[in-house]
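> one predicted model, sequence on top.
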Amino acid sequence: MNGGNRGARGALAAVGLAAAVALTITGCSSAKPSPTEAGAAGGSLVVGVTSDPDTLFPWKATQFQAVNVLQNLYGTLTEFDADLNVVPGLAESWEASEDGLTVTFTLREGVTFADGSTFGSEDVKFSLEAIAAEATAAVARTSLASVAGIETPDEQTVVLTLSAPDAALPANLAVINMAMLSSDDTEAELNTTPNGTGPFVLEDRKASQSLTLAKNDAYWGDAAKLDTVEFRVIPDESSIVSAMQSGNVQLAVFDDPLVAQTAESGTVSVEKTPQLSYHALQLNARRGDLADVNVRLAIQCAVDRQEVLDTAALGEGEVTGPITSPAYRSDPDARPCPERDLDKAAKYLDKAGKSDGVTIKTIVSQGEYATSVNEAQNLKAQLAEANITLELEVLESGAFVDRWIAADFDAAVALNGGRPDPDGMYGRYFTSTGNLNQVAGYSSPELDALFAEGKQSSDPDERKDIYAQISENLEDNAAWIWLFTSYSYTAASSEVQGFTPMANGSLQYLRTTTVN
């Protein structure tokens, strides 16, 4: 399957949903080529990765490696194409009522799960209701907050009744945390035997060593060109480069620019892709000294973001504010301290009654992305000059994710995924009812009202203004310390063709990849 053969776009009414698709289209100004079709079908690809997926259950996946695998095993009602436009997925079309309060999805016929069972409207109803149920602990639960009812008049039709128009719904339905599951499956079963509608199926898994996918011959779209894709676990990026140079690995995505430079050779090419994901020092505003906004503002003023970027990522990226979506991008200078200001930091600490300094326990992931420890060490050194001590606890990626999901931290050095629509990006974090609000550690009535307005508005300019206010609120209260966006570096050996890197980090175009 490729981005050019996805069928007609879903028909959307003017209220609510049309705005979401229109903004998604205008939201990516740097166009990418369509996935290449060159190369014969068949063959096997080995992808080098630094960590094993920590879950195979799509509704709870937050680790980047798990997401990358699951995107190739499961399907969603809508999808993103190479330019992050919303296009049909398991729903071949959708239409909203004039008032935006009813959305009708028409499902594709002939779609089956990996176990051979038929996909239909009852599976959509089951999946959406389960994702929305608090007991499931799905990480995308908040994205369905507007859904008041689900009806299935026939096997190919699903009707959603909304409590208010929801401009973000099409884009929110496209993420893998919204995967459609069989109503017969359970989380325990799927964590060992995935059963999706995607272009690949799970063939084999050796814990902490490798995970192998095989082509799904019954896939509803264009069949994957590769026979198998093996994700081979190699603990550090430099070792992956060595494996590529020896011919044992054909594809890898790096986040360390120095490693990417060493990878490029006569037989390995490297493509640099700007990412929507963002690096941040997350602060839990409900714990200890961080409950005082003045302590958080002191941290904000004591950080030189460009220095963090230069030190950890060789300057390969851009200093960022909260929202990285191109159509809504935050102004990184619109914050109380756009530049490092130690005098202001000292004044904020004094205002908090903490002129003698504070100590912040901070968790750091090692293994999920390459720059984390360098970022943490640079932040520690900078903040020490402001009498703020970061007490670092470095964890392997699985342990970090467990602590992060449980909000068991004062601060966290984090790389979080961005999305084309800012509601899906932050609504689940910074609203009082957001399912990840415990992790975010901050919400307010003002933010609740603004996020509600952003979802309901159908006017592009009005939505931009609303999310600019949200960004300003987050920065003025130093909810987190947003640092920078960076690049992904896709290294591919010369025999690999047809893979298209994406700004959201997705590996979905493994389905169009070939190995000569």
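Sure thing, it's come through.

> CA only for contacts and neighbour counts going forward, please
Noted.

> surely V253 and T490 touch.
Yes. Counting by Cα atoms under 8 Å, V253 sits close enough to T490 to count as a contact (4.4 Å).

> I388 and T359 touch, don't they?
Yes. Under the criterion of Cα under 8 Å, I388 is in contact with T359, at a separation of 5.9 Å.

> where along the stretch 201-350 of the chain do the strands fall?
Read by DSSP state E, counting those that start in this stretch, the stretch 201-350 of the chain holds these strands, from start to end of the chain: 210-215, 228-233, 251-254, 268-283, 318-319.

> identify whichever of the ones you listed lies nearest to F80.
Of all these, strand 268-283 sits nearest to F80, with 13.7 Å by Cα to Cα.

> helices or strands next to that closest one in the packing?
The helices and strands touching strand 268-283, judged by 3 or more Cα pairs under 8 Å, 6 or more residues apart in numbering; DSSP states H and E, are helix 257-263, strand 411-416, strand 480-493.

> go through it and flag the buried ones.
Neighbour counts using 16 or more other Cα atoms under 10 Å place 268-270, 272-283 of strand 268-283 among the buried residues.

> repeat that for stretch 364-375.
Buried residues in stretch 364-375 (16+ other Cα under 10 Å): V364, S365, Q366, G367, E368, Y369, A370, T371, S372, V373, E375.

> same thing with stretch 457-471?
Buried residues in stretch 457-471 (16+ other Cα under 10 Å): S457, S458, D459, P460, R463, K464, I466, Y467, A468, Q469, I470, S471.

> which residue is the nearest non-sequential neighbour of the third one?
Nearest residue to D459 in three dimensions, chain neighbours excluded: A19, at 6.6 Å (Cα to Cα, 6 or more residues apart in numbering).

> do I have it right that that neighbour meets E462?
No. With contacts defined as Cα under 8 Å, A19 does not count as touching E462, sitting 10.6 Å away.

> what sits against the residue sitting furthest away from the middle of the chain?
Using Cα atoms, centre = their mean, the residue of the chain lying farthest from its centre is D356. It sits 38.7 Å away. If a contact means Cα atoms under 8 Å, 6 or more residues apart in numbering, then D356 has N387 as its contacts.

> sticking with it, tell me its helix or strand.
Taking DSSP states H and E as the criterion, no element holds D356; it sits outside all helices and strands.

> strands along the stretch 401-516 of the chain, start to end?
Counting by DSSP E, counting those that start in this stretch, the stretch 401-516 of the chain has strands at residues 411-416, 480-493, 496-497, 514-515.

> take the one below as the second:
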Amino acid sequence: MNIRLGRRSFLGATVIGAAASLVACSSGGAETQEQARQLVIGATAPPAALDPSTNSGAAIPQALLYNVYETLVKIDSDGQIVPLLATSWNESEDGLTYTFTLQPKATFASGAALDAEAVKTSLERVKNDDAVLATLKSQLGAMESVTVQDASTVVVKLSQRDNDWLYYAAQTAGIIYDPDGIDSLGTAPAGSGPFVFESWSEGNPMVLTRNESYWGTPTVFDSVTFKYFSDPTAENSAMSSGDLDVISNMQAPQAISQFEDPDQYTILNGTSMGEVVLGFNHQREAFSDVRVRQAINYAINRSDLLQTVTAGYGTLIGSMVAPTDPWYEDLADTYGYDPDTARRLLAEAGYGEGLDLSLRVPSLPYATSAATFITSQLAQVGITVTTDTLEFPSRWIDEVMTKSNYDMTIISHVEGRDIAKWANPEYYWHYDNPEFTQLITEAKTGPADEQTEKMKQAARVLADDAAADFLYSMANLVVLRAGISGISENLTSESMDLTAASSTDI
């Protein structure tokens, strides 16, 4: 979630991704040419709705952000903030004023002008519309006013410095919607990107088609189809048979060897923003004791877990920081595998005779596989775990995120810079640490050149306090049919950005 207290912040299956597909050309014929211009995308967890401003789930921006919807600035494949609908921007010395100069050629797919008034309408909607998700409101929360200086110039004033404001304006919170289509975003996404929404319904693929009037560099493909798979074996089979042409992010890395022929496939092994977390419900009595949290960290051999769940693909982490974050440092050894210490800590906390906990996980391959491994490991130190698999996204979101009806859970949080969610006691972990919250506040509102060090300090506090068991950061493991290019190795934003996707066959 991504309530969106941030449900977009996780994507069940992983950063799910996409796949690009190009059916091989044979000689001549209109049908062959049409097939050759299709892009078929294999994904895991389907969206639950279409409007990314009012509905949770990372699957929505993965398909629509940058492809159908655009923002003033975007996150590129290197993780840098670059121009998109704004040709340039200026930040005042005090960090309180951003002035954007708009792309003069930009229009919405409907043909309507994409001018400063349209930008003002979208940004103010995030601030003022109660239907917009809480996470998005929080991300742009420092925004005090949006002023139209002229048709091509927008001025945004903040109430206080926010060193993350521009970063979030480059993602879902900063989408510029066609004002004439806002009332129907739930059924007809209305943006300015190189693709337009064609169709989607529950249980069916999502189809995007080329925006024939796109203001920028057009896509080479006539259509994009996102196909969703709950079974990774079925997804791999679809790839092998030619029904899919890209798998992104592979849900069964153990099967990667079947795609190692370089004449047929290209494998991208990059990093993602997805932190896989064994989360604790801090409202439960057991988790109010740091010794219990530490014991669980010591009891799980995360290196072995990574081999079991992902065949070793991914990066061990010790806090809520992915390798793509500017303040990443290796904290994976904060709690090494030490079951004897785990037993001692549990005894000191009053659980020497044992501890019973529930583990409620989404019906996603990595989560169910990790749950089996973790249940076995915790049993060896005297913790009896009852595992319950919940349908994802709706039932898991309802039971875990909304109702907090769980002791422990496992999910991949894929929203960028989501460590800040630990500063919100109302979020579903219900973690409350004043020292951590103060550091996050100082990093966000203090001098920009101090942000990285403050965030590193915050990450260390979170790790030392064993706020969760931070298992690993997901690899962005992508398989492409040979000849397909323009898909980033690293997942640096909420989008599966297809704007540069191409093929040698076109």
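Noted; the coordinates are in hand. Model, not experiment: these values are computed from the prediction.

> quick TM-score on the pair, please.
Overlay of the two chains. TM-score (TM-score structural alignment, normalised by the length of the second structure): 0.84; 464 aligned residues with a Cα RMSD of 2.6 Å.

> and of the strands of the stretch 201-350 of the first structure, who's closest to D476 of the first structure?
For D476 of the first structure, the closest of these is strand 268-283, at 13.8 Å, according to Cα to Cα.

> quick one: average offset of that closest one versus the second structure, please.
Once the two models are superposed, strand 268-283 of the first structure sits on average 1.7 Å from its counterpart in the second structure (mean Cα distance after the TM-score superposition for the first structure).

> between strand 480-493 and that strand, find me the angle.
Computed with axes from the mean of the first three to the mean of the last three Cα atoms, to 10 degrees, the direction of strand 268-283 of the first structure lies at 160 degrees from that of strand 480-493.

> and strand 268-283 of the first structure, which stretch of the second structure?
Aligned by TM-score structural alignment, strand 268-283 of the first structure falls on residues 265-280 of the second structure.

> so what's the gap between that stretch and the chain middle?
How far stretch 265-280 of the second structure lies from its chain's middle: 10 Å, per Cα atoms, centre = their mean, to the nearest Å.

> do stretch 378-397 of the second structure as well
Distance of stretch 378-397 of the second structure from the chain centroid (Cα atoms, centre = their mean) equals 22 Å.

> ok, the one residue sitting closest to the centre of the second structure to S145 of the second structure distance?
The centre of the second structure sits closest to V414, judged by Cα atoms, centre = their mean, with a distance of 2.9 Å. Taking Cα to Cα, to the nearest Å as the measure, V414 of the second structure falls 29 Å from S145 of the second structure.

> again with T375 of the second structure
In this view, T375 of the second structure and S145 of the second structure are 50 Å apart by Cα to Cα.

> so between these two, which is more surrounded?
Taking T375 of the second structure and S145 together and counting by other Cα atoms under 10 Å, T375 has the greater number of neighbours (19 against 15).

> A strand includes that one, no?
No. The assignment for T375 of the second structure, made by DSSP: H, G, I helix; E, B strand; the rest coil, is helix rather than a strand.

> what are the ranges of the helices in the stretch 251-400 of the second structure?
With DSSP state H, counting those that start in this stretch, the ranges of helices along the stretch 251-400 of the second structure come out as 290-299, 302-310, 339-348, 365-379, 394-396.

> quick one, which of those helices is packed in tightest?
For the helices of the stretch 251-400 of the second structure, the stretch with the most neighbours on average is helix 290-299, a mean of 24; neighbours defined as mean count of other Cα atoms under 10 Å.

> Provide the aligned range in the first structure for that helix.
Helix 290-299 of the second structure maps onto residues 293-302 of the first structure, going by TM-score structural alignment.

> name the residues that touch that stretch?
Contacting residues not belonging to stretch 293-302 of the first structure are listed as 283, 285, 289-290, 336-342, 344-349, 351-352, 354, 382-383, 385-386, 388, 477-481 [Cα under 8 Å, 6+ apart].

> now with 6 Å, please.
L290, C337, R340, D341, L342, A345, Y348, L349, A352, L383, A478, I481 (Cα atoms under 6 Å, 6 or more residues apart in numbering).

> and the gap between the aligned partner of the fifth one in the second structure and Q377 of the second structure?
Under the alignment defined by TM-score structural alignment, L342 of the first structure corresponds to P339 in the second structure. P339 of the second structure sits 9 Å away from Q377 of the second structure, going by Cα to Cα.

> D150 of the second structure too?
Between D150 of the second structure and Q377 of the second structure the distance is 62 Å, computed by Cα to Cα.

> over to Q62 of the second structure?
In this structure, Q62 of the second structure and Q377 of the second structure are 34 Å apart, going by Cα to Cα.

> likewise for E348 of the second structure?
In this structure, E348 of the second structure and Q377 of the second structure are separated by 20 Å, where distance is defined by Cα to Cα.

> N211 of the second structure -> the first structure?
Per TM-score structural alignment, N211 of the second structure is aligned with N216.

> skipping adjacent residues, who's closest to its match in space?
Taking Cα to Cα, 6+ apart as the measure, N216 of the first structure lies nearest to F200, with 4.6 Å between them; neighbours along the chain are not counted.

> separation between that neighbour and G75 of the first structure?
Relative to G75 of the first structure, and taking Cα to Cα, F200 of the first structure is found at 10 Å.

> tell me which of those two has more neighbours.
When neighbours are counted by other Cα under 10 Å, F200 comes out ahead of the other of F200 of the first structure and G75, with 30 against 24.

> and that one, what pairs with it in the second structure?
When the two structures are superposed using TM-score structural alignment, F200 of the first structure falls opposite F195 in the second structure.

> next, the contact list for that match, please.
Contacts for F195 of the second structure were tallied using Cα under 6 Å, 6+ apart; they are N67, V68, L208, T209, R210, N211.

> could I get the residues you listed as a markdown table with neighbour count and distance to P83 of the second structure?
Putting these into a markdown table (neighbours: other Cα atoms under 10 Å; distance: Cα to Cα, whole Å) gives the following:
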| residue | neighbour count | distance to P83 of the second structure |
| --- | --- | --- |
| N67 | 26 | 15 |
| V68 | 25 | 17 |
| L208 | 23 | 24 |
| T209 | 20 | 24 |
| R210 | 22 | 22 |
| N211 | 22 | 20 |
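
> just give me the closest of these to A500 of the second structure.
N67 (10.0 Å).

> name the helix or strand for the closest one, please.
No secondary structure element spans N67 of the second structure, as it lies outside all helices and strands (assigned by DSSP H and E).

> from R284 of the second structure, how far out is it?
Taking Cα to Cα as the criterion, N67 of the second structure is separated from R284 of the second structure by 42 Å.
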